[in-house]
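*Asks:* attaching a predicted model along with its sequence, questions to come.
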Amino acid sequence: MAYGISTYAYFWRISARAPRPMTLPGMLRDTRALGGEVFQICDYPEIETYDAAQLADVRALADDLGLTLELGTRGVRPDHLLKYFDMARQLGVTLVRSMMNTATHRPTPAEAIALLGESVPAYADAGVTLGLETYEQVSTDDLVTVVRGVDSRHLGVVLDPGNSVARLERPADVVAATAPYVVNIHVKDFAFTRRDGWVGFTYAGAPLGTGLLDYDGMIAAVDAARTPGAPGVNQIVEHWLPWQEEGYEATALLEHQWTQHSISTLLRSE
């Protein structure tokens, strides 16, 4: 097990709102400076434009910094997953996170099982694990059905229980249902706050340890469900940080502070 940071912890600093968006090398160096051991390049479309030389440069930098790399994308179509498999091999990645749906494809569980059956064997043969993330577009029951249906040690669940609240699934229930299949964890705290005038709520991120995430309970459940001798599960910091009214500088500073707090908290938990 190792602790790391995702591109989602740099959401605003790599966005079009940033005067000078952080680069991938910049995020890798920042992760190392903060004490992270893993960097997950997640939903970062620019990586798909990299040629072999650029991917080699990213891998070399990660090696120099002592970082393990992971990848993240969306979808279960074989051609897309095999494209990420090829990138994973070039980057030395052994964990690729994906999601069931894309903007143009929403497979049924049966269809997803069939499609994953075309790509997961290649991942397994190379020792690369594919993880499907919990989120509101797909019920946790359906996600587990797909993982069990493919029945491979190299297909599992990326656990992020806060995502499923929008489906009215309790985080504790999501953790309990997926614990035996978890291969990666996104550590992201969350909370509800009342809107002005007490008209509804805002559901957004919170600094780790201040929101509704039962971090200790989540980790205990996953640890208890692990098969003896199975590889450890990396924990990756993410955020749902709302844009700050004061503008970019205030938002970027708070994003950095949340990231620093989260990774420091995880490292102290060892």
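*Replies:* That came in fine, so what should we check first?
*Asks:* from now on I want contacts and neighbour counts done on CA atoms only, so please keep to that.
*Replies:* Fine.
*Asks:* got the contact list for the closest residue to Val138 other than its chain neighbours?
*Replies:* With C-alpha to C-alpha, 6 or more residues apart in numbering as the measure, Met100 is the residue that lies nearest to Val138, at 7.3 Å, once sequence neighbours are left out. Residues in contact with Met100 (C-alpha atoms under 8 Å, 6 or more residues apart in numbering) are 74-76, 106-107, 112, 132-133, 138, 143.
*Asks:* comparison target, given below:
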Amino acid sequence: MKRRQFIQNTALGFTALSLPEFPLSMASTRMGIVVHSYASRWNSKVQSTKYPGFQNAVDLLEHCHQIGAGGIQVVVKDWSLDFAQKVRDRREKLGLYVEGSIGLPKKPEDVAAFENEVKNAREAGAQILRTVCSGGRRYEVFHSAAAFQDFKKSSLVSLQLAEPILRKYKVKLAVENHKDWRAKELVAALKQINSEWIGATLDFGNNIALLEDPTDVVQALAPYLVSTHIKDMAVEEYAEGFLLSEVPLGKGILDLPKLVGICQQHNPNVTFSLEMITRDPLMIPCLNSDYWATFDGISGAEFAQTLQMVKKNKYALALPRVSQLTPEERLAVEENNILESLKYSKEKLGLK
């Protein structure tokens, strides 16, 4: 897309997607926003009048209320008690939900800092905290079966260290399938922990990167559902496997009404938080032997099914890319993708 055409299309998109503010009574059912959806705007240093950076959770709350979202999921690291109270006061006034995003204690001496973060998040009104066990993608971080087994053991240690704190403050921790755990592996870990305070953040699209069918993943994790990362995905072949991109809701390959329905059957009160990361496509090098170093038990049928899905669902245009855009243009695309997804959630998913 040429730059002039991009600017014209973006301007038209914003006109069409302008959203009114909603009454507070609707907040409990509206789709919220995960902070990572604003990867460019969060703590942005870009001098932009139209898209000023969000410096903290209060800024994000204000903006999400303005565009008609129902709440936020945001990092709680380094919050003071005073700031947590500011978040609580603003959240209550706006009628939005707040979920936290938190790191896990790796060793006993980390527990005190973890407890302080949980306490401050609880003070702000967060009753759900999302976490990840790995900061990276399985096929990029781990290069042997032994390394992945060590990861699983250390993850269980971290969750066991966290559990008494969660129980003390009556806060639920939700472990995301973060392109690290296959669904059955995460289920096995949650069963081993066996705590009412630890469940799953169900990401709708991540496990495509691990050669799993999205519907199978949702069905496997829904009984442990605490929170969600709702998204839509698009795919495209490349020499070493396939490319994977988040796209606005309704533009990709996921059967979102079906997946949302499964979630609601298992947890009628679950929030749906949009994670629409505006970025270049991710490379999933599943035709490269190094990709397979940590996997055990993926059948040929599963592998073939994924490759067939990629071939069958080639994106109508080239997958979206933003690295060639100016910072201001990237901010505009990011906001437009979020607004388009909010519109879809109201019109097609009943999240309003």
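*Replies:* It's in. Not measured: the values here are computed from a predicted model.
*Asks:* from the contacts of Met100 of structure 1, list the buried ones, please.
*Replies:* Neighbour-count burial (16 or more other C-alpha atoms under 10 Å) is assigned, among those, to 74-76, 107, 112, 132-133, 138, 143.
*Asks:* the stretch 1-150 of structure 1: helices as residue ranges?
*Replies:* Per DSSP state H, counting those that start in this stretch, the stretch 1-150 of structure 1 has helices spanning 24-33, 52-65, 78-91, 109-125, 140-150. These are given in chain order.
*Asks:* can you list the ones you listed in JSON lines and add distance to Val187 of structure 1?
*Replies:* Rendered in JSON lines, the data for these read as follows (distance: least, C-alpha to C-alpha, whole Å):
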{"stretch": "helix 24-33", "distance to Val187 of structure 1": "15"}
{"stretch": "helix 52-65", "distance to Val187 of structure 1": "22"}
{"stretch": "helix 78-91", "distance to Val187 of structure 1": "23"}
{"stretch": "helix 109-125", "distance to Val187 of structure 1": "25"}
{"stretch": "helix 140-150", "distance to Val187 of structure 1": "18"}
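*Asks:* just so I know, which of those lies nearest Arg268 of structure 1?
*Replies:* Across the helices of the stretch 1-150 of structure 1, the minimum distance to Arg268 of structure 1, taken as C-alpha to C-alpha, is reached by helix 24-33, at 15.8 Å.
*Asks:* okay, buried residues for that closest one please.
*Replies:* 24, 27-32.
*Asks:* then stretch 139-152 of structure 2?
*Replies:* Neighbour counts over stretch 139-152 of structure 2 (16+ other C-alpha under 10 Å) mark 139, 142, 148, 151-152 as buried.
*Asks:* among those, which one lies nearest to Met309 of structure 2?
*Replies:* Each of the buried residues of stretch 139-152 of structure 2 was scored against Met309 of structure 2 by C-alpha to C-alpha, and Tyr139 proved nearest at 20.2 Å.
*Asks:* part of a strand, is that closest one?
*Replies:* No: secondary structure of Tyr139 of structure 2 (DSSP: H, G, I helix; E, B strand; the rest coil): helix, not part of a strand.
*Asks:* report the two of the buried ones among the contacts of Met100 of structure 1 separated the most.
*Replies:* Those two in those that are separated most widely, counting by C-alpha to C-alpha, are Pro107 and Glu133, at 14.8 Å.
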